[in-house]
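Engineer: this is a predicted model, with the sequence first.
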Amino acid sequence: MGTQNFSDRNCIEDRRYQKFYAGQVAHAYGFTPCVVKVNNRMFFEHEKEVEFLLKYKHENIIALLGYCNEDQGIIVYENVSKGRLSKYLMDMDPSITWMKRLKISIGVAKGCAFLHTSGVEMHGIEDIGLVINSILLDGDWNAKICPYSQSLLDEHPYDDAYNKLEYFRLYLSKRQGIIYSLGVILLKMLGGRPRHRWDSDPNVNIDNKMLFPGTKEPISQQSVITFENIAMRCLQEATEASEVVRQLEKALEFQVSFHNFLQKVTNHQDLNVIIIFRGVLNKKYHTITDC
């Protein structure tokens, strides 16, 4: 598997009961990069994960390249070179722009929609671990759901009152189903908290710096509102997974339109157009539809 006998130099993540290694899978045409997970305990979970990945195949669910059930539980995944999504959110990495967050969220929602229509919830999802830390990213920022990849305690060690609440909220999300869990993930993508004080008034200016510290990217207000509304619907009412995907794609369309509009105005030499544009911004409208 090209891990140099599980050398520490190839270890890319050392978790409580799991280690992840960068490796390579040999084939007739050479080598393909991969990620190898070694379970140090809980072999039953290893067997359930292998069974899950053999049964449920989708472009937004991590692909199983191989596994071994002897001694330690070993699973070989497709290459996810950018690692866990949670790291970028926790570090407030400005490279994960709103546009990327939208595309990643759509990928996660499509994976969840596939699971939701495949009967996973009939068998219970308590052990799958569908939380923000189970979302991995490949080299093109495509989301890959990686079930059983960590425990809630790994994501939110409850060493204070806040993390205790987070722990029980995430535990509840696992018990209530895939769509509820997806809503929790979407709120994490939005900055971890709902937009209570903004309601749905398109004239209210959204403080992008508060949502995404460090961002320099102009963000469409309608995009954010559409995104948050569907996230909250996932938590509050029965919502079809396909509708979640549609609303997230609509949020992406708003952002793309806004970006294209800014590009046209920035490159336009007509002074009248620039004056009109500035007047619109002064009124705190942020989308081409508002204009």
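Structural biologist: It's in. Numbering: from 1, shown residues only.
Engineer: all contacts plus neighbour counts: C-alpha atoms, from now on.
Structural biologist: Will do.
Engineer: how about residues contacting the helix or strand encompassing Tyr162?
Structural biologist: Using DSSP states H and E, Tyr162 falls within helix 161-176. The contact list for helix 161-176 (C-alpha atoms under 8 Å, 6 or more residues apart in numbering) reads 124-127, 129-131, 152-153, 156-158, 180-181, 184.
Engineer: only the buried residues of that helix, if you could.
Structural biologist: For helix 161-176, burial by neighbour count (16 or more other C-alpha atoms under 10 Å) applies to Glu166, Tyr167, Leu170, Tyr171, Ser173, Lys174, Arg175, Gln176.
Engineer: hang on, the earlier thing: buried among the contacts of helix 161-176? Need that as a selection in ChimeraX.
Structural biologist: Per 16+ other C-alpha under 10 Å, the buried members of these correspond to this ChimeraX selection:
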select :125,126,129,130,131,152,156,158,180,181,184
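Engineer: for comparison:
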Amino acid sequence: MTTTIAKFAHLQIPLEDVVKATNNFHHDNIIGRGGLGHAYKGQLQRSGELITISALRLDRKHGGGVVEFWTEVSMLSDLKHPNIVSMVGFCDEEHEKIIVTTYEAKNGSLKEHLRNPNFTWTQRLKICVGVARALNYLHYDEGRGYGVIHLNINSSTILLNEYWEPKLSGFKVSIKQSLNRMDQVVLSEPIGTIGYLDPEIGKTKGVTCKSDIYTFGVVLFEILCGRRAYIKNDANSLLAPLVMHHYENKTLADIIHPDLKNQMSLHQISLTSLRIYSETAYSCLKEEQAHRPHMLNIVNELEKALEKALKFQPRPENFVRPVFVFLFFLYAFNFIFICS
């Protein structure tokens, strides 16, 4: 028996369409494995158009997951933002529960590129700005009439499309809250991934939008340091206390990703960009929730950091070389003309 909630009926996709789109959930089409189940890539015919999709199939073997399923459906059905995954629909049929979104991970997740030596500072900043804008939309967009506390921000839930634009996903544990109560505690057990958990949850016995600020701060330092928030069996297994220590002792440069430091040096990117970025990231990790910045302030600061980085970027090599060649021949021509 279907458990479809009437308000989402227009988003229902027949099971046979999803089976056809994913080639009967063929293992070659698996693109992700998460807490709810496997995600499959596929081609779905929708309104006369063939679109590439990601189908998250609830794992029935372990039971549970139904609440998380409907939470994600409820959230994604309302959310429309260029930096958030777009919902296509869902399937709730024959004991199958499947969430279908547009395929947004052509370049995988952010987690896969943290140590990528070719992942430039400006690329990283653009991703940070995109995610920050998505979070500001979640927290304070008045068009919806309510705010959303994501509670699952990490480098795995930030997907990167073909243009390296970020798409925030992973809304299975998100909470809706009145816009005028976003800073007030919602009673909750500690929710999230190890390494990202807001340490204040244990004290306040709940979460606020500032819990998202903390987890985003961890992601910002993952991007800067080129390492995961949590590394099992490592002397410094947790990134957050490590960066706090180095920032406060003015030794942050010691743990910045080496390739990133080289890029900054070679490309002469303004250190102002790095200063703004690191100050912003550090402020997100403040122990007391009330001392963490508002999401809009974070967006503004990261946009400033990106602006500085772009301003001091060198001109591309393929632009510099033709200009150099042109000037060389112009000089040579004038020299020959004078001598003659």
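Structural biologist: Arrived safely, thanks for sending. None of these values were measured; they are calculated from a predicted model.
Engineer: tell me which two in the buried residues of helix 161-176 of structure 1 are the farthest apart.
Structural biologist: Glu166 and Gln176 (15.2 Å; C-alpha to C-alpha).
Engineer: show me what contacts the equivalent of Leu168 of structure 2 over in structure 1?
Structural biologist: In structure 1, Leu168 of structure 2 lines up with Ile145, judged by TM-score structural alignment. The neighbours of Ile145 of structure 1, taking C-alpha under 8 Å, 6+ apart as the test, are Asn60, Ile61, Ile62, Val108, Gly111, Leu130, Ser134, Ile135, Leu136.
Engineer: if we go to 7 Å?
Structural biologist: With contacts defined as C-alpha atoms under 7 Å, 6 or more residues apart in numbering, Ile145 of structure 1 is in contact with Asn60, Ile61, Ile62, Val108, Ser134, Ile135, Leu136.
Engineer: isn't Gly129 of structure 1 up against Pro147?
Structural biologist: Yes: contact criterion C-alpha atoms under 7 Å: Gly129 of structure 1 and Pro147 qualify, at 5.7 Å.
Engineer: so for those two, which residues contact both of them?
Structural biologist: Counting by C-alpha under 7 Å, 6+ apart, nothing touches both Gly129 of structure 1 and Pro147.
Engineer: ok so, going back, which among the contacts of Ile145 of structure 1 gets closest to Asp207 of structure 1?
Structural biologist: Val108 (25.7 Å).
Engineer: in this model Cys146 seems to touch the closest one, though I could be wrong.
Structural biologist: No: assessed by C-alpha under 7 Å, Val108 of structure 1 is found out of contact with Cys146, at 10.6 Å.
Engineer: quick check: which element contains the residue mapped onto Lys308 of structure 2 from structure 1?
Structural biologist: Taking TM-score structural alignment, Lys308 of structure 2 has Phe254 as its aligned residue in structure 1. Phe254 of structure 1 belongs to helix 241-267 when elements are defined using DSSP H and E.
Engineer: may I see the buried residues of that helix?
Structural biologist: 241, 244-245, 247-259, 262.
Engineer: tell me the contacts of the equivalent of Lys100 of structure 1 over in structure 2?
Structural biologist: Per TM-score structural alignment, the equivalent position to Lys100 of structure 1 in structure 2 is Gln123. With contact set as C-alpha under 7 Å, 6+ apart, Gln123 of structure 2 has no partners.
Engineer: once you drop chain neighbours, what's closest to the aligned residue in structure 1 for Ile256 of structure 2?
Structural biologist: Matched by TM-score structural alignment, Ile256 of structure 2 corresponds to Leu211 in structure 1. Excluding its sequence neighbours, the residue lying closest to Leu211 of structure 1 (C-alpha to C-alpha, 6 or more residues apart in numbering) is Gly191, at 5.4 Å.
Engineer: tally of neighbours for that neighbour?
Structural biologist: 16 (other C-alpha atoms under 10 Å).
Engineer: before we move on, back to that, now the match of Leu168 of structure 2: how far from Ile128 of structure 1?
Structural biologist: According to C-alpha to C-alpha, to the nearest Å, Ile145 of structure 1 stands 10 Å off from Ile128 of structure 1.
Engineer: count the neighbours of the match of Ile256 of structure 2 for me.
Structural biologist: Neighbours of Leu211 of structure 1 (other C-alpha under 10 Å): 17.
Engineer: quick one: it and Arg193 touch, right?
Structural biologist: No: assessed by C-alpha under 7 Å, Leu211 of structure 1 is found out of contact with Arg193, at 8.7 Å.
Engineer: so what's whatever residue of structure 1 lines up with Leu296 of structure 2 up against?
Structural biologist: Here Leu296 of structure 2 is matched to Ser242 in structure 1, going by TM-score structural alignment. Residues near Ser242 of structure 1 by C-alpha under 7 Å, 6+ apart: Ala113.
Engineer: now the one 5 residues further on
Structural biologist: When the contact criterion is C-alpha under 7 Å, 6+ apart, the partners of Gln247 of structure 1 are Thr226, Ile230.
Engineer: helices of structure 1, start to end?
Structural biologist: Secondary structure of structure 1 (DSSP state H): helices at 43-55, 85-90, 98-116, 152-155, 161-176, 178-189, 208-211, 221-236, 241-267, 271-282.
Engineer: closest one to Ala28 of structure 1 among these?
Structural biologist: Across the helices of structure 1, closest to Ala28 of structure 1 is helix 43-55 (C-alpha to C-alpha), at 23.0 Å.
Engineer: Provide the aligned range in structure 2 for the closest one.
Structural biologist: The counterpart of helix 43-55 of structure 1 in structure 2, using TM-score structural alignment, spans residues 66-78.
Engineer: may I see the buried residues of that stretch?
Structural biologist: In stretch 66-78 of structure 2, counting by 16+ other C-alpha under 10 Å, buried: Glu68, Phe69, Trp70, Thr71, Glu72, Val73, Ser74, Met75, Leu76, Ser77.
Engineer: I appreciate the help and will end here.
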